[in-house]
Each structure stands twice: as structure tokens, then as C-alpha cells.
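Visitor: this one's sequence-less:
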């Protein structure tokens, strides 16, 4: 893995983290196209640079973080299901991170869902007596958290899963998207801590000195990746919320189906994915 690889993956992460298209799925596709081997550091890099993207939420919504304890308890309730699933199925999840086929299939499946999600969960017009939810209850937060568990399968999209979960509870598109952003923070932080711990255990078992857990080049890649992902995500999150509030999710569904379909066709024809 080179600095060029690290830069490109960070740009992909920043653009896709908050879009319902699967950031992890796109990074797996990008790594396959770039010919990056699935080394332990590469897998860790995919998780850690998501922290840079997630930090953009702090900048965009910093005023919203000054809320009462009720809001944070709801985030905790929504966060707990993914913790349980992650602990129980960590090895299976890691194995899926190497499967481009899984990503392709889930891109198409998720795309079909997004094609119809606006029709299934229309936004209620207040002028006609509709009252869309702008703040989820504890029960609604738990249901959103359960939907987030679907995202352990690469290509599903954590953002898409949690937003759809919010729409099933009659949240507005904007509120569902914003709650998904907030929920991403503890989710990705926990994933990063767990992956760093696992990486440390593997290194220790291999007799590697903890002081040399990361090489100088790897540290530079992580810094570069997080900074780039943060800047790009900062722009993407602003554009996404406005677009979704106005136009809905159909465009993302079409994109996912096309992208997934092309990948499945390439895999079926056994065409090489590596381009460099």
C-alpha cells in the first residue's frame, strides 16, 4: 500500500461515508481496482480513516451537541445492537471485507430498496395534517439501531440502513439522515478501538514490539487519510442533506444498481478488476 493508495481511498471514504452507497464497499472496490493486497494494516486503515470523516459531523453540527442527556441516551440505545453483533460476528465480518462479490450484490439489493423507499415512506405534509417525527423516541432509536446492524455486510451502507430505519419510524428525511450521522460517531469510534486492539494482539503474538506497532510510513498514511477524509466529508455532508431533503433517495438507488450491476457483470465474465 502506497501513499497514493492511501490518498485515493481517503477521498473515496470522504465522499461516500454519508451517502447511502456504502463507503466500505466503495473502498473495497477501489482497493481491488488498485490491486492493494488485503493486509492487516489495510483492513485497519479502512476503519481508522472513517474517524476523519466522522469528525466532520462535529464541525457541521457542533451546536447540536449541546443537548440534554436524553438525546445521548437515545444514541446509546441505538448504538448497543451493533456492539453486540460486532462482538459476536467479528471474524465473519472481517472475512466479508475481502469479498467484492458480496459488495456488488448488496449494492444492487440496497439500490432496489432506495428506488422505492420514498414511495414506501412518503414525507407527510404538515399543511395536510401530517406530523413527521423530528426527534425519535427511545423505542424508535432502538429500531434504528437494529437497522444499523444490517450494515455489517459490506455494500449495504451504514448510512442507508440507519436512514431507512429512521424513515420506517416516520422521521423526516433530514432528521433520519442527521440521526444517522450522530450515530456514526460512537459506532465508528468503537470499531476503531476494537480493530486497534485486535491489531495489537496479532502484533504481540507475532513478537512485534508494541513501540513499533506502526511503521513511520503507516503512521503518515493514517494521518494523511484522516485529514483528507475529514475535508472531503465536510463538503459531502453539506451537499447530501440538502439534496436528500429536496429530492429523496431515488438517484442513489439508480447509482447503486448500475455500479453493482457492472461489478457483477465483470465478475461473471471473469474480467480482471485490477487496473494498475
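Guide: Yep, it's here. Bear in mind that the values here come from a model prediction, so they are computed numbers and not experimental data.

Visitor: Please count neighbours and contacts with C-alpha atoms only from this point.
Guide: Will do.

Visitor: Distance check, residue 268 against residue 43.
Guide: Distance check for residue 268 against residue 43: by CA to CA, to the nearest Å, it reads 26 Å.

Visitor: cool, and residue 262?
Guide: According to CA to CA, residue 262 stands 24 Å off from residue 43.

Visitor: If you count surrounding residues, which of residue 268 and residue 43 has more?
Guide: Regarding residue 268 and residue 43, a neighbour count based on other CA atoms under 10 Å identifies residue 43 as having more, with 17 against 10.

Visitor: Which helix or strand contains the more buried one?
Guide: Element membership of residue 43 [criterion: DSSP states H and E] is helix 40-60.

Visitor: what helices or strands is the following helix or strand past that helix leaning on?
Guide: Moving toward the C-terminus from helix 40-60, the next helix or strand (DSSP H and E) is helix 69-88. The elements that helix 69-88 packs onto, with contact taken as 3 or more CA pairs under 8 Å, 6 or more residues apart in numbering; DSSP states H and E, are helix 138-148, helix 173-205.

Visitor: Please repeat the previous calculation with a cut-off of 10 Å.
Guide: helix 90-96, helix 138-148, helix 173-205 (3 or more CA pairs under 10 Å, 6 or more residues apart in numbering; DSSP states H and E).

Visitor: Would you format those as JSON lines with mean neighbour count and distance to residue 6 included?
Guide: Formatted as JSON lines, the helices and strands packed on helix 69-88 follow (neighbours: other CA atoms under 10 Å; distance: least, CA to CA, whole Å):
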{"stretch": "helix 90-96", "mean neighbour count": "13", "distance to residue 6": "20"}
{"stretch": "helix 138-148", "mean neighbour count": "22", "distance to residue 6": "27"}
{"stretch": "helix 173-205", "mean neighbour count": "19", "distance to residue 6": "17"}
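
Visitor: Use this one as the comparison:
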């Protein structure tokens, strides 16, 4: 029962911190140091990543119709979606199929998301094992919490009074999508925050807060799903009954909490900036450094 309670707490931590730009991995490492699940180190490392599947599902549920690229022939547009109409061959067949069954703007969005994935995939493939061995510890987490906290405050002050150049998702260019992906790649360092890094990047590129946050949510789907699959493959699918219950409980709790947190964040940033999260990161990072120096963490 105590282990289940700890799992619920970790699920809540994941659901809250995955979408707020305050680092879910960092919080799970810190809270996990205080709440031992009583499982192997390998299982705990896998749990901290795969629990994100619950959070991903929340994005899919909330934004399903904005991301689903298919429709029926009955809903096809009267005019073609293409400025150039091929006269025949494979190109014409694809255009006919797309006009009848696809929302091409959503297909383009998914292609931009794929472009944004490239940097994180490369960095993760090259450095994942080294990062786990050297940086998944309280002090590196604290340093990154403070660093990005300062960045949020500086960037928001710099942005004050500026009108965003990109106020809609479809205005994100291919170049900007790739650059957002480069910022996301920085989040392989625990304590950085995947959402925090991409939102910082979006703000620097001239996106509105809502666009930066929304694209971050979309990008999370393949990023976190891929990371979870790799962790499961590395750990193996041979779970004990206790491990299966812990993992499923954490995912369900993370899903439910994420639903509320995503909606809260999108409503919050329509009227407020991100500086409060910056100050939170700085205070938490300083506290972690003090506790680590005292030998508590």
C-alpha cells in the first residue's frame, strides 16, 4: 500500500511537471530520492521515462481533432488543396487522394514535427547512456533548474512590449521547426525541462506564448513515445506483477493530472508570462543545492 501511495505521488509529479516548464525528469529524480519505490535501479530509471506515456495520452485526447490528418470523402473540400495540379502520374493520384481524404495543413504540421525531432534523436542516441551515468543526480538538476529559471526571466523581460511574429501554428516555418528541435535537444540534460527548452526557443524565435506551448505539446507526442519505447526495449518486457501495477498506476495518474494541467497552462499564459516558473526554478534549484550540500539528497 505504501508503494502504491508513492507511485501515485510520482504520477502527480509527472503530470504536473511534464507540461509546466519546470522539468519533469528533474522533479522525478529529486522526489524519487525521497520516495524509494523499493524496486531495482534499472526499473526506476525506466519508470521515470515510461510514466510519460500517460502524459502523452492527455495531449492526444485534448488535441486529437487538431492533429488527426484524415477525413472522409464526404468532407472533401470543393477546391483542390494544391496550387499546382499535376496532369497525371503518381503526383496527380496523390493529389486526388489528398483532396479526398487528407487535411494537408495537418500533414505539413506533422512533417514539421518530424523535422523538429531530428536533433533530439541524434543527441539522445549519442549521449543517452553517458547522461544517465553522470548527470541524473541532484546537483546537475539543480544547476539546470537555476540556469533556465534565469533564462525565462531574462527572455520575458526582453520580450516585454514586443509583438510576436508568429501567432498561429501554421506560421511556424521549416527552419523554425528545426531550431525548436535544437532547443529540445538541450533537454536531454536533466533539470532543463523539455517543455521549458522548447518554449524558451519559441519565444526567442518570435512565437507567442500560446503557439510556443502548443507546438511543445505536439512535439512531445513522438518525442516521449519514442523515448518510452527505447526504455522499455532496454529494460525488457518481463515485468513482475508488482512492477506492472506500479507502472500502470503511475501512467494513469499522470494522464488524469496532465489533462487538468495542460488546460490550466493554456488558460494561464493567455494572461500571464512565464516568469513565475522562472522564479520557482531558481528557488527550487537553490534549495536542492543546500540539501545536497547537507547530505540530505
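Guide: Alright, I've got the coordinates. Since the structure is predicted, the reported quantities are computational estimates derived from the model, not experimental observations.

Visitor: sorry, back to before: buried residues, the helix holding residue 43 of structure 1. List them.
Guide: The neighbour-count check on helix 40-60 of structure 1 (16 or more other CA atoms under 10 Å) flags 42-58 as buried.

Visitor: ditto for stretch 243-258 of structure 2
Guide: 243, 246-258.

Visitor: equivalent range in structure 1 for it?
Guide: With the alignment judged by TM-score structural alignment, the segment of structure 1 matched to stretch 243-258 of structure 2 spans residues 218-233.

Visitor: Check the mean deviation of the matching stretch from structure 2.
Guide: Plainly put, stretch 218-233 of structure 1 ends up 0.7 Å away from its match in structure 2 on average once the two are laid over each other (mean CA distance after the TM-score superposition for structure 1).

Visitor: Distance of the residue most central in space within structure 2 relative to residue 16 of structure 2?
Guide: With distances taken as CA atoms, centre = their mean, residue 220 lies nearest the centre of structure 2, 3.7 Å away. Between residue 220 of structure 2 and residue 16 of structure 2 the computed distance is 15 Å (CA to CA).

Visitor: now residue 54 of structure 2
Guide: 12 Å.

Visitor: Likewise for residue 38 of structure 2?
Guide: In this view, residue 38 of structure 2 and residue 16 of structure 2 are 23 Å apart by CA to CA.

Visitor: Verify the stated contact: residue 2 of structure 1 with residue 222.
Guide: No. Under the contact definition of CA atoms under 10 Å, residue 2 of structure 1 does not touch residue 222, with a separation of 11.4 Å.

Visitor: Return every residue with contacts to both of these two.
Guide: Applying CA atoms under 10 Å, 6 or more residues apart in numbering, one finds that no residue jointly contacts residue 2 of structure 1 and residue 222.

Visitor: which residue lines up with residue 106 of structure 1 in structure 2?
Guide: For residue 106 of structure 1, the equivalent position in structure 2 is taken to be residue 144, counting by TM-score structural alignment.

Visitor: er, residue 44 of structure 1 actually
Guide: For residue 44 of structure 1, the aligned residue in structure 2 is residue 46 (criterion: TM-score structural alignment).

Visitor: Equivalent analysis for residue 86 of structure 1, please.
Guide: Matched to structure 2 by TM-score structural alignment, residue 86 of structure 1 sits across from residue 124.

Visitor: Skip the chain neighbours and tell me the closest residue to its match.
Guide: When the adjacent residues along the chain are set aside, residue 124 of structure 2 lies closest to residue 188, with 6.8 Å between them (CA to CA, 6 or more residues apart in numbering).

Visitor: counterpart of the one you found in structure 1?
Guide: Matched by TM-score structural alignment, residue 188 of structure 2 corresponds to residue 152 in structure 1.

Visitor: OK, contacts around that match?
Guide: 24, 82, 85-86, 89-90, 92-94, 96-97, 158.

Visitor: Please tabulate those in a markdown table, including the columns distance to residue 273 of structure 1.
Guide: As requested, these are exported to a markdown table (distance: CA to CA, whole Å):
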| residue | distance to residue 273 of structure 1 |
| --- | --- |
| 24 | 17 |
| 82 | 31 |
| 85 | 31 |
| 86 | 29 |
| 89 | 28 |
| 90 | 27 |
| 92 | 24 |
| 93 | 22 |
| 94 | 21 |
| 96 | 17 |
| 97 | 16 |
| 158 | 25 |
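
Visitor: For the counterpart of residue 203 of structure 2 in structure 1, identify the helix or strand it belongs to.
Guide: Pairing criterion TM-score structural alignment: the partner of residue 203 of structure 2 within structure 1 is identified as residue 167. Remark: residue 167 of structure 1 resides in helix 158-168, with elements defined by DSSP H and E.
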